[in-house]
Structure formats: C-alpha cells, structure tokens
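Student: sequence and predicted structure, then a few things I'm wondering about:
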Amino acid sequence: MNRLKGHIREIEVAGNLSRVTVELPTGIRVNAIVIETPETASYLELNRTIHVLFKETEVILAKDPQVSISLNNRISGEITSLKTGSLFCEVALQTSAGAIQALISKDTLDTWPLKAGETVTAMVKMNEIMLQE
C-alpha cells in the first residue's frame, strides 16, 4: 500500500460525497472522492494532516507526463528498481512526494520496456484513493 502524508486544503461537498484536495509537502495536490462529509467524518477538516493511501495495483504509469487522459492525480518520479516475477513486475519510484510502488503485468513490461533511472509519471484515479488520519 502506498502512503503519502499531506494536509487537507479543499473540501467540496455534494450530497453525501466529498471531493477532498490534499496538498503533499512538495506542493503537489491529490484529489480523493469519499463517501463522507465534514458533518459525518471528523477528519474532514481544512489544514488537517492526513495520509493518502492507494494500492500498487491502482497506479497507472506513463512515460509522457503530458499524456491526454482524464486523470488529474499525477506524480512524476524516477524508477529506482524493477522486480520481475512470472506474472507481474513491481516498479519502485522515488518522487518528490515520497516513494511509490506500482504493480504492472509482466506482459506490459515485455511490450513497454522500463529501466531504472527512467522518469515516469504515476497516476491514480481519485476514487481509488483512501484517506487515513
């Protein structure tokens, strides 16, 4: 599980959903959608320290940081290691926001080669992000 520390900077509420913007120490902003509101969850408070969590399998990697897709949560970093197994490859990144792990299929690695030292962008859909105090 990936875990990055930040502070809640914005909360937008619609019904029982909240879009929470978390600013990481480097100024990178990450958005999460949660099925709670400040009235139902005490942790949803501006400027509160919060952890952004997301699974390794939810990380999408791109070589082009400007790729035109509808994912706004983007963090660029350098590949520090690749551990290839029979089905999957674990890709370790070092970013300005901290370490991020991604899990991609071995087939993807076979057709889309990656190597240590290369810069890629990690992207995560906002509904795949969890918040933890």
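Tutor: Happy to help now that I have it. Numbering: from 1, shown residues only.
Student: going forward, measure contacts between C-alpha atoms and count neighbours the same way
Tutor: Will do.
Student: neighbours of E23, how many?
Tutor: 22 (other Cα atoms under 10 Å).
Student: ok, second structure coming up, stack it against the first:
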Amino acid sequence: GEIIKIDYKDNFSVVEVNTKLGNLFAIVLETPETASYLKEMKPVNLLFNPTELLIFKIKDENLLNMFDCKIIEIEKGKLLSNILLEKDGIKLESLVLTKQVDKYDLKIEDRVFCHIKPTSIFFEVV
C-alpha cells in the first residue's frame, strides 16, 4: 500500500494506508520525526498475525479496517481452523477457533467480512 495520511502526537502516529483492500489504519509507536519511513506517498507492506484477522458474517459499519473477502480454503482442526481468504488477488489467512467455523457454518466460496485492529498491523518498508 501507500501511506496517504499521518496524524501524530507525542510518541505515536495513526497512519492511513491506501491498499487493494481499501484504506486501512495502523497505530505506530513512532512519528515522522523519529522514523524516516513515515512519509506520505511512501510505499509500505502491511503485515499482521493470522490470529488478529477477525471474521464476521455481517458487516459492522462502525469498525475501521473492515473489508469483504471470499473463503477459498478451510483447514479444520480439533481446536483451531486455518481459513484462507481472497480479495482482488490478495490472499489472507485467519486462524480462528473451530467452534467459530462451526457456529458461523463457514464454507468455501462464502463471502465474509474481515476486520483487523489498527494496533495489530505492522509495517514493512519497501
């Protein structure tokens, strides 16, 4: 993605990044004054742990960082399930409780909504 806006105060910044998933927000414990990569128009990759990507059946308009995806693979385990998702050629992975997969009755080809908290996103400078 590309950094399009940075708001900062004290020692942290809220960074808005334009991505193929939509505009995503991340909280960074640095500022443009302390980190040279924090510049508007700077390309970055956004990374997160698969346990931090939450899946919903219904879109919550009040949440930032929510986007739709299609389930392309489900690996069900006894306790945890790995769900592979796709949106516009981007593949994402979510690790959830198998109970959630069963409760939501998730299947391959289902359309779902994904949410990632701004505090769970990491930057990789490109």
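Tutor: Yes, it's here. For clarity, every value in this text was computed on a predicted model and none was experimentally measured.
Student: any idea what the TM-score is?
Tutor: Overlay of the two chains. TM-score (TM-score structural alignment, normalised by the length of structure 2): 0.93; 125 aligned residues with a Cα RMSD of 1.3 Å.
Student: buried residues, the helix or strand encompassing I74 of structure 2. List them.
Tutor: Using DSSP states H and E, I74 of structure 2 sits in strand 66-76. Neighbour counts using 16 or more other Cα atoms under 10 Å place 66-72, 74, 76 of strand 66-76 of structure 2 among the buried residues.
Student: what packs against that strand?
Tutor: strand 80-87, strand 111-116 (3 or more Cα pairs under 8 Å, 6 or more residues apart in numbering; DSSP states H and E).
Student: now do the helix or strand that comes right after the last one: everything it contacts.
Tutor: The helix or strand immediately downstream of strand 111-116 of structure 2 is strand 122-125, counting by DSSP H and E. Contact with strand 122-125 of structure 2 is made by 26, 28, 37, 43-48, as judged by Cα atoms under 8 Å, 6 or more residues apart in numbering.
Student: quick one: which of those residues has the most company?
Tutor: Ranking those using other Cα under 10 Å puts A26 first, with 22 neighbours.
Student: separation between L29 of structure 2 and L84 of structure 2?
Tutor: 30 Å (Cα to Cα, to the nearest Å).
Student: what about those two, which has more around it?
Tutor: It is L84, of L29 of structure 2 and L84, that has more neighbours when counted by other Cα under 10 Å, with 19 against 14.
Student: which residue in structure 1 aligns with the more buried one?
Tutor: Structural alignment places L84 of structure 2 opposite A92 in structure 1 (criterion: TM-score structural alignment).
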